[in-house]
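Visitor: coords please:
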Amino acid sequence: MTSSTSSAIRTRFAPSPTGYLHLGGARTALFSWAFARHHQGVFVLRIEDTDLERSTPEAVQAILDSMQWLGMQPDEGPFYQMQRMDRYREVIAQMLKDGTAYYCYSSPEEVEAMREKARAAGLKPRYDGTWRPESGKALPPVPANRTPVVRFKNPQEGATGWNDLIKGPISFDNSELDDLIIARPDGTPTYNFCVVVDDWDMKITHVLRGDDHVNNTPRQINILRALGGTLPQYGHVPMILGPDGEKLSKRHGAVNVMEYDNEGYLPEAMINYLARLGWSHGNDELFSREQLVEWFDTRNLTKSAAQWDPKKLNWVNAHYIKQSSNEDLAERVAPRIRQRQGDPDAINLQVVMGLLKDRAETLNQLADGAMLFCAPYTAASPELQAEHLDEAARSLLADFAKKARALPDWTTEALDALIKDMLSEHGVKMPKLAIPLRLVATGQKQTPAIGAVLAILGRERVLERLSAV
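Guide: You can find the predicted model right below:
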């Protein structure tokens, strides 16, 4: 399969399903997706599942779920490396035939001894090329009952370099690069080899990935050149650090991306926040997915590591919650209320969202707040009642009930006006009426604005609870 001569931009995200999709992987996927979208190109999803011991179907599903949740559907794929084994074997056979790869019978112990010898001489530890075929060189006798690996015949002269889209020019001396193994003794191909064949076959033009892959890149370039493929452009994104400046880990929140869904973050907020970790458009902090695609340029990716800030994420999420319609929020929050054993249909949930959304940072906070209206009513504790429902308070509540019953309209505005008139008439401050009202109407001492709460609960429910005291 030859590389395309088309100018269409094609990027890829190629996670290994040895664990869940974490924040660093999600950000890499986002940059590759945004770059393809910006150029009206193609975004490919490839699952690199050749690590049979550690790859799991659950991890594959978690990756697909995360991509779906974040709204980064691929244009092609997912492709699975395990389904491409015949193709890899075909390419290896051709390389053996062409002399760009060779069988190596050195045992792991012998290779380790070579590395030790190099270390002792102050050199970079590496395989010494014992089985590398070269003109005029006699190879050792083939050991009995030993299955060989296949090694790539890496160039030994000159250097391999590229102009990294993010880091700028990078170069490695070929003398420092091993003849790396491209097929194990059982014939299964290795990571660096599969990646090259996949990028070649899938006509990938731009590879954006984490900078932990920088050392793999010269090896992959040399294999691709040996195959006669066209090199993609490479860009290596710096890592994400935790708030303490250390590498992001589980204790910082580097968990399965879907955990952020569980915790009540909006995918659009997550996209916005992840994009700002290492990329910028002037001083813009808040932008839509469409703006990200319109503005995205690899020249605005930073060379330095980004820092994860949970407080900033909460701020971004709060912004998106405020901007969301009450209808949309009600739809997203209803399942979370059910998880809390509440009934989202017990009340006008859209109105509740309108009341709560200006102070909420997550959907879970909205669900917790909505339980005031969606959970079965529980009277305030005897201690709270004894503290706040004295004779004066009961007298105030009786007068409030009488006047509230006569209100022509049961609205927040009408209830607020009634409360204001009563405070003036009885010469008391707000807490003297509001706290007893809250306790009786909701069973709780603290709630959002009492007029709005009473309006949402409805005339019948409020008057029934008032009459009970």
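
Visitor: Only C-alpha atoms from now on, for both contacts and neighbour counts.
Guide: Fine.

Visitor: Contacts for the helix or strand hosting Phe373, please.
Guide: Counting by DSSP states H and E, the element that carries Phe373 is helix 363-374. Helix 363-374 is contacted from outside by 263-266, 321, 329, 332-334, 336-337, 342-347, 349, 352-353, 356-357, 360, 442, 457, using C-alpha atoms under 8 Å, 6 or more residues apart in numbering.

Visitor: how about a cut-off of 6 Å?
Guide: Applying C-alpha atoms under 6 Å, 6 or more residues apart in numbering, the contact partners of helix 363-374 are Gly264, Val333, Arg336, Ile337, Gly342, Asp343, Pro344, Ala346.

Visitor: Got a ChimeraX select line for the buried ones in these?
Guide: Typed into ChimeraX, the line below selects the buried ones among those, using 16 or more other C-alpha atoms under 10 Å:
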select :264,333,336,337,342,343,344
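
Visitor: List the ones among the contacts of helix 363-374 that fall in helices.
Guide: Judged by DSSP state H, those include Val333, Arg336, Ile337 as members of helices.

Visitor: what distance separates the start and the end of stretch 296-313?
Guide: End-to-end distance for stretch 296-313, by C-alpha to C-alpha, to the nearest Å: 20 Å.

Visitor: Can you add distance to Met82 and give the ones in helices among the contacts of helix 363-374 back as CSV?
Guide: Formatted as CSV, the ones in helices among the contacts of helix 363-374 follow (distance: C-alpha to C-alpha, whole Å):
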residue, distance to Met82
Val333, 40
Arg336, 38
Ile337, 42
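
Visitor: ok, which stretches of the chain are strands?
Guide: Secondary structure of the chain, counting by DSSP state E: strands at 10-13, 42-47, 76-80, 101-104, 149-152, 159-164, 168-173, 181-183, 206-210, 233-237, 240-241, 306-307.

Visitor: structure for this one too, so we can compare:
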Amino acid sequence: MTQVRVRFAPSPTGFVHVGSLRTALYNFLFARHHQGKLVLRIEDTDQTRYVEGAVENLLNVLQWAGLDYDEGPEKDGPFGPYFQSQRLDIYREHVRYLIENDFAYPCFCSAERLEKMREQQAAKGLPVMYDGACRAIPKQEALQRMEKEDHVVRLKVPREGETVVDDIIRGRVSFRNELIDDQILLKSDGYPTYHLANVVDDHLMRISHVIRGEEWLPSTPKHVLLYRAFGWQPPQFAHLPLLLNPDRSKLSKRQGDVAVEDYREKGILPQALVNFVALLGWNRGDDQEIFSLQELVESFSLERVNKAGAVFDWHKLEWMNGHYIRNIPEEEYLSVGREWLQKLGIDAGSQEKNDLILKAVRPAINKFSELKEKTALFFQDALQYEPDALDWIARENSKTLFKHILTELEAQNELTLDVFGQVMKSAQKATGLKGKDLWMPVRAAITGMTHGPELPIVLTVLGKSKVEQFLKQAIE
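Guide: So this is what the prediction gives:
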């Protein structure tokens, strides 16, 4: 195999779709697996859809996900520039070649004529595509008119035969040329369409494999025809399966979040999202579901990518994120958690107490946005009791237990883990209660619940006066 060179080529039109993240990831994994190069190319030729700040956001998302590239914005390489808007002269030069060699032609049709043509075709049940009205204009006349009249440039698709696409994932796919539109290659504003720009750039940047979404497969015969017109060897193609909602409709914002930024806002870790997205269409051939990025690099192959659409299961992502929250190094967990506490306005008065809270709720959260709800018990002024908690508080020995603890606490200046341990030993000896009978009434009285974070941590964070307040409330 010649050196593997792949590209991720997004348009800067706003947020980063999870489908785009998967495309970036598969290109990254394929490049790293084969010790190849990953090129980041910004396809910004559609100026009407350009969003200010979208490129910076994209670079931020890739960095957050740990997907580094080898050439592109901020990483100059030998085949730049890597913004298509800075390559317009290159595209115009290649369009001239196509026109001169009868592979393309200028089209002078007005928007009104094209609209009327489409309406008539639709009314007759015909395929809606350009009718070739300007194909027959003699070349010299067309070149003269180009000097004075608004025009686009179209690909001259052969009227007969088939164009075949060999795809690593889908095998051989044939397209009847009579159903392929004479695609616009250069718009009237002088900017190229995706079809021309991506073929020219993929060739000039020596891209060996084009790995992209299935939605581009119907356009690929046009790209193959362009490669043929230029006399170039096409790259190998691999079209990735669609991402689907649980009802198997195409993944869309109408049924839930589709932007990487949305999942970051929910407190999804990059390791979890990358791991989850890797499995949307690919598997190693076994039932392993948790992969580090390095394991993905070692295991990935395009031959293991499925043709069928992949269902985006939010519950599985949430489960996977919970797994990572509980298994990443503690200092990494605390570092992310501290940022989230600050973001959510949660503060127990010191980093030591904040860290205790984070450790206490770690087993219970699946995403960091749940911290507000899961830490609420540390910041209550009055308790609301669950029915099970009321049952424990109402037990015969519970009030005696609470009174003994209150008496013991009066002699203490503060409530630490050591002090609490001594108080509970004393209570056990005085009441004869042990195990659940000792601990559950105390948990119920101080948290209003029968399940939750480790009780000693809760008491330490609440502090002596709050614990005394809640015990008195339980007695009453």
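
Visitor: Just the closest of the ones in helices among the contacts of helix 363-374 of the first structure to Ser55 of the first structure, please.
Guide: Nearest to Ser55 of the first structure among these, counting by C-alpha to C-alpha, is Arg336 at 31.3 Å.

Visitor: Can you find the partner of the closest one in the second structure?
Guide: In the second structure, the residue matched to Arg336 of the first structure (TM-score structural alignment) is Trp340.

Visitor: What about the closest residue to its match other than its chain neighbours, how many residues nearby?
Guide: Leaving aside its sequence neighbours, Trp340 of the second structure sits nearest to Phe368 (C-alpha to C-alpha, 6 or more residues apart in numbering; 6.7 Å). Here the count is done by other C-alpha atoms under 10 Å, and Phe368 of the second structure has 25 residues near it.

Visitor: and Phe368 of the second structure, what pairs with it in the first structure?
Guide: Match for Phe368 of the second structure (TM-score structural alignment): Leu363.

Visitor: where's that match relative to Asp261 of the first structure, distance?
Guide: As judged by C-alpha to C-alpha, Leu363 of the first structure and Asp261 of the first structure stand 9 Å apart.

Visitor: now do Arg219 of the first structure
Guide: Taking C-alpha to C-alpha as the measure, Arg219 of the first structure and Asp261 of the first structure are separated by 38 Å.

Visitor: out of these two, which sits in the busier spot?
Guide: Set Arg219 of the first structure next to Asp261 and count neighbours by other C-alpha under 10 Å: Arg219 wins out with 24 against 18.

Visitor: Which residue of the second structure sits opposite that one in the alignment?
Guide: Using TM-score structural alignment, the equivalent of Arg219 of the first structure in the second structure is Lys222.

Visitor: I'd like the distance between that match and Leu40 of the second structure.
Guide: Distance, Lys222 of the second structure to Leu40 of the second structure, using C-alpha to C-alpha: 23 Å.

Visitor: Tell me how many other residues crowd the aligned residue in the second structure for Arg299 of the first structure.
Guide: Under the alignment (TM-score structural alignment), Arg299 of the first structure pairs with Glu303 in the second structure. The local packing of Glu303 of the second structure (other C-alpha under 10 Å) involves 13 other residues.

Visitor: Over to Phe193 of the first structure?
Guide: Count around Phe193 of the first structure with other C-alpha under 10 Å applied: 21.

Visitor: Repeat that for Asp418 of the second structure.
Guide: By other C-alpha under 10 Å, neighbour count at Asp418 of the second structure equals 10.

Visitor: Show the contacting residues for it.
Guide: Counting by C-alpha under 6 Å, 6+ apart, Asp418 of the second structure has no contacts.

Visitor: Ser85 of the second structure contacts Glu43, doesn't it?
Guide: No. Applying C-alpha atoms under 6 Å as the test, Ser85 of the second structure and Glu43 come out as separate, 7.6 Å apart.

Visitor: quick one: which of the two has more around it?
Guide: Using other C-alpha under 10 Å as the criterion, Ser85 of the second structure and Glu43 rank with Glu43 on top: 21 against 17.

Visitor: Aligned against the first structure, show me the partner of that one.
Guide: Counting by TM-score structural alignment, Glu43 of the second structure corresponds to Glu48 in the first structure.

Visitor: Would you check how far apart the closest residue to that match other than its chain neighbours and Asp198 of the first structure are?
Guide: In space, and not counting its chain neighbours, Glu48 of the first structure is closest to Ser16: 4.7 Å by C-alpha to C-alpha, 6+ apart. Per C-alpha to C-alpha, Ser16 of the first structure is found 14 Å from Asp198 of the first structure.

Visitor: now do Glu53 of the first structure
Guide: Taking C-alpha to C-alpha, one finds Glu53 of the first structure at 21 Å from Asp198 of the first structure.

Visitor: And these two? Which one has more around it.
Guide: When neighbours are counted by other C-alpha under 10 Å, Glu53 of the first structure and Asp198 differ, and Asp198 comes out ahead with 19 against 8.

Visitor: What segments of the stretch 1-150 of the first structure are helices?
Guide: Assigned by DSSP state H, counting those that start in this stretch, the stretch 1-150 of the first structure shows helices spanning 23-38, 57-70, 85-98, 108-120.

Visitor: Mean neighbour count added to those helices, as TSV?
Guide: Below are these laid out as TSV (neighbours: other C-alpha atoms under 10 Å):
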stretch	mean neighbour count
helix 23-38	23
helix 57-70	18
helix 85-98	15
helix 108-120	14
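
Visitor: and Gly228 of the first structure, which of the ones you listed is closest to it?
Guide: helix 85-98 (11.1 Å).

Visitor: residue range for the closest one in the second structure?
Guide: Aligned by TM-score structural alignment, helix 85-98 of the first structure falls on residues 88-101 of the second structure.

Visitor: so how far is Gly66 of the second structure from the counterpart of Thr11 of the first structure in the second structure?
Guide: Counting by TM-score structural alignment, Thr11 of the first structure lines up with Val6 in the second structure. From Val6 of the second structure across to Gly66 of the second structure, the span is 17 Å (C-alpha to C-alpha).

Visitor: Compare these two (neighbour count), which wins?
Guide: A direct count of neighbours by other C-alpha under 10 Å for Val6 of the second structure and Gly66 places Val6 higher, at 26 against 15.

Visitor: Contact partners for the more buried one?
Guide: With C-alpha under 6 Å, 6+ apart, Val6 of the second structure has these contacts: Leu38, Ile207, His209.

Visitor: tell me, how many neighbours does the residue mapped onto the second one from the first structure end up with?
Guide: Taking TM-score structural alignment, Ile207 of the second structure has Ile204 as its aligned residue in the first structure. Ile204 of the first structure has 24 neighbours, counted by other C-alpha under 10 Å.
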